[in-house]
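> Return a 3D structure for these sequence lines:
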Amino acid sequence: MSELTNLGVKAIRDGVADGSFTAREVAEAFNTAVADAADLNAFIVTTPDHALAAADAADAQRARGEDLGIMGGVPIGMKDLFATKGVQTTAASHILEGFTPEYESTVSQKLWDAGAGMLGKLNLDQFAMGSSNETSYFGNVNSPWRKEGSNAAMSPGGSSGGSSSAVAARIAPAATGTDTGGSIRQPAAFTGICGIKPTYGRCSRWGVVAFASSLDQAGPMARSVEDCAIMLEAMAGFDPKDATSLQMDVPTWEAGLDADLKGKKIGIPKEYRMDGTDEEILKSWEQGKEWLRDAGATIVDVSLPHTKYALPAYYIVAPAEASSNLARYDGVRYGLRDLPDGAGLQDMYAATRAAGFGDEVKRRILIGTYVLSAGFYDAYYTQAQKIRTLVSQDFEQAFAQCDAILAPTTPTASFPLGSLNEDPLTMYLNDVFAVPASLAGLPAMSVPATVNADGLPLGLQIVGKPFDEQGVLNAGLAMQQRSGFDAQPEKWW
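So this is what the prediction gives:
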């Protein structure tokens, strides 16, 4: 059965539909793979019964001659930021340990309605705050990749590190992720898979534990562009319960896939040639230009002059919104309650939050509270919002000259776990290429390009115009076809 775990979303769905194998066989194969991969620590909770129940439903539908849905028979991993009815949802934080929602997030419900099943809840950086998956209360996620000649544990990226690790290790054919400032794209690049952050508002945020509400966006992570297109189609759509949800029809992205880029212009932002970027990443960027030229595109130079201010602005806006969003975790309504003997209400608040939040979450709450405080609001938060507007205008002007932008996803390949723990600023710089598209709410996708001299994957990023996920997917497909990337980690777990 192990060969079933090498199949992606499209191959599983089509194989179940044409009777090559049953959905139950697929679910059993992946459940076994998940159980055997405990050393990755990719899952916080496993739900083999959920995967089997969905598989049995798909097999019964097929027997009756009914349509299975676009995710029919496909078991997936669910990032533990999405509320799942009756299944613990923690955001990888002690403060929510044991919290079992009485409702289902809109995105997860759409996936179940499309025929998918759940293998379990995936580990992440606590409250999605982190770039290495080392801030989880439930322990680090290990990347399935290793440097050649080394057994050092590597970062799977963050915050969607459980998702990237599970997909790269072939213990899930696909997974949900969320992207606030690169948390789908950076882990996808680190682990040699694909991940797309759609236009802000394309996927509902209802039932997703909030980090920074004006930035958070759900998206799929899978091993191919085609699989991402299928899954995004299932996840997206208007939701009246989310005030920021786009009231637009969901395009048929899978049917629209086309790697012919004749007549398309791809922009290369000169400001993305930054100090500290690995030479091998710059080399892969050059290779990416050639692949897109070969697909028929014209390469043009563009300028995004406010790029250097994007990361500082992000690390004001995101913590400010986090400070506000995380105020609800007070020990009163749900989750952890720490009530010392003889304590009053304020003491309970303080004790609960001190015990429940990890160091990185506390750091961002402190930053956010500071920049929102009297006397500093205008100096920091208002200025950051102005920069955000300028970053958006940069993209608008660039897209007057091109259809999409090609850039590196990250400035480096994956790094050993623990190597940046004493240096939060270097850790934050991991998101330098990903944050601008997040601030502007644009669709952006990471596609694996090559492996470096250490045998670790490198990704390239396509950023598209608002609502043009199809253009992003098509450019990604063109690169995927030309890169021929088929590297996968050697099993050690």
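
> Please make it C-alpha for all contacts and neighbour counts, starting now.
Noted.

> My guess is His50 contacts Lys121. True?
No. With contact defined as CA atoms under 8 Å, His50 does not reach Lys121; the gap is 11.3 Å.

> More neighbours: which of those two?
The neighbour comparison of His50 against Lys121 (other CA atoms under 10 Å) goes to Lys121, with 31 against 18.

> And that one, how far from Val45?
Per CA to CA, to the nearest Å, Lys121 is found 5 Å from Val45.

> who touches both of these two?
Residues touching both Lys121 and Val45 by CA atoms under 8 Å, 6 or more residues apart in numbering: none at all.

> helix/strand/coil for the residue nearest to Ala407 when sequence neighbours are not counted?
In space, and not counting its chain neighbours, Ala407 is closest to Gln461: 5.2 Å by CA to CA, 6 or more residues apart in numbering. Three-state assignment for Gln461 (DSSP: H, G, I helix; E, B strand; the rest coil): strand.

> I'd like the structure of this one too, to check against the first:
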Amino acid sequence: MTDLHRLSIRELSEGLAGAKFSSRELTEHYLKRIAKIDAQVQSYVTVTAEQALAQADAADAAIKAGNATALTGVPIAHKDIFCTQGIKTTAGSKMLDNFISPYDATVVAKGKAAGLVTLGKVNMDEFAMGSTSESSYFGATKNPWALDHVPGGSSGGSAAAVAADLAPFSTGTDTGGSIRQPASFCGLTGLKPTYGRVSRFGMIAYASSLDQGGPIARSAEDCAYLMNVMAGHDAKDSTSVEKDVDDYVANLNGTSVKGLRIGIPKQYFNVHGLDADVKARVEESLKKLEEMGATLVEIDLNMTEAYVPTYYLIAPAEASSNLSRFDGVRYGYRCEEPKDIMDLYKRSRSEGFGKEVQQRILIGTYALSAGYYDAYYVKAQKVRRLIQQDFLKAFESVDVIAAPSAPTTAYRIGANLSPVEMYLGDIYTIAVNLAGLPAINAPVGFDKDSLPVGLQLIGNYWSESQLLSVVHQYQQATDWHTKRAAIAEENA
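Alright, predicted model coming up:
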């Protein structure tokens, strides 16, 4: 069968259960596609073919014995920020180029328990710091829709692998938009859950109060299948919340779009730099939701101008603290022939970390230093609370909030945007992480250059089911999520 990569997760699950094809056949199909196509896309850092086939055989045995879950035998790609036992875990950095994890991240372990087959680890911006996937030590991943453009970041490899049909779905992480923006750039659906909904154990930390794992897939339905595996309390993660998990697949039609109040923030649609095509496609998608019975309500989010400065004080400060563990002593990159302990620290870190990571560590260390901690970091945390309250006030009158996922479509590779230009591109996504809210990207069309545009819907706490349901119903009425890049149409 040459079209297995065109099947949805539901169709893969039903096909495996009905013995239309085996997990080994499905896994071999994807491995052949990776071998044929990924040299052009560069989405994978490590392909685990031998392990994948062994897992596929075990999945086939479980299906035959009647011990299968809904996802037993379905292949998956993991962002290379999730620790995987016995497999290299790099976080896109030279610092961890030689690191083989002795344990599985909870997300990976849950996937294994559900019978998922790991195809490999996919590329990302170094330590999840970036919006283009160009900062990876392993080279830039390409956008399957236009190979001279970026796929977004930091989960660019996750999005590119799915968009090129080199994996049915993938795990990603989102610290300031790193699931939603690549999903937008690659024409996919990506969900950033409520902070604490998905375990961070074994997920290499960037900014601990902002990081959250989630799914990237073609549709809301596909994302729901993976959320059923990823979500839930984990005693190993002190920030994981002990709260019942929905059956996201069963709830896909649980929210009626009829009567849904969608907040339209005035400030979001007057942002300097918002591309005219992006604005038009997003407004068209909102008009469609209005036709389906939703009500559009204009709202104010008065803290919008504070998003970028607040985020870019808090995130680098936490990164500075988290990345201090990479010192050349215990594991990871170590410089050659250090003269003394200070030389070991300095050269291991300056040689092991890339430019963007060093830049953010320096910003964060400055913000945390004795003379500036109160003036910068503490003040940013106070503003963070005001941003959260701004959202909560809005949710008193609306059910979800709509915005573009990014002000533009994908950038050209090597565009060399200044750090400030790059950071301003996160205007629509970072506030969600500061407030800990859930949000989802849905593909809603293309710009004049045929690059995908994404709509973002932001929900109140624990409203993942609602977000998935609204997007699922929108996707039943439209076909943007079914569009494929030319490279994805290539058969293995």
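
> Give me the TM-score for this pair.
The TM-score (TM-score structural alignment, normalised by the length of structure 2) is 0.97; 485 aligned residues with a CA RMSD of 1.2 Å.

> Which stretch of structure 1 is the helix or strand containing Val108 of structure 2 matched to in the alignment?
Here Val108 of structure 2, judged by DSSP states H and E, is contained in helix 106-113. Using TM-score structural alignment, helix 106-113 of structure 2 lines up with residues 106-113 of structure 1.

> swap in stretch 358-378 of structure 2?
Under TM-score structural alignment, the match for stretch 358-378 of structure 2 in structure 1 covers residues 362-382.

> What lines up with Leu323 of structure 2 in structure 1?
Correspondence of Leu323 of structure 2 to structure 1, assessed by TM-score structural alignment: Leu326.

> cool, Ala161 of structure 2 as well?
In structure 1, Ala161 of structure 2 lands on Ala166 (TM-score structural alignment).

> So its match, which state does it fall into?
Ala166 of structure 1 is classified as helix under three-state DSSP.

> residues near it, how many?
Neighbour number of Ala166 of structure 1 under other CA under 10 Å is 33.

> so the closest residue in space to it that isn't next to it in sequence, which of the three states?
Nearest residue to Ala166 of structure 1 in three dimensions, chain neighbours excluded: Ala172, at 5.5 Å (CA to CA, 6+ apart). Following three-state DSSP, Ala172 of structure 1 is assigned to coil.

> ok, Ala172 of structure 1 - how many residues close by?
33.

> ok, so what distance separates it from Tyr137 of structure 1?
22 Å.

> One more: Val447 of structure 1?
Distance from Val447 of structure 1 to Tyr137 of structure 1, by CA to CA: 30 Å.

> These two: which is more packed in?
Between Val447 of structure 1 and Tyr137, counted using other CA under 10 Å, the more crowded position is Val447 (31 against 21).

> Hmm, that one is touching Gln480, no?
Yes. If you go by CA under 8 Å, Val447 of structure 1 and Gln480 touch, sitting 6.9 Å apart.

> list residues touching both of the two?
Val225.

> name the helices or strands packed onto the helix or strand harbouring Ala310 of structure 1?
With secondary structure defined by DSSP H and E, Ala310 of structure 1 is part of helix 307-325. The contact analysis (3 or more CA pairs under 8 Å, 6 or more residues apart in numbering; DSSP states H and E) places helix 307-325 of structure 1 against helix 359-372, helix 383-399, helix 435-439.
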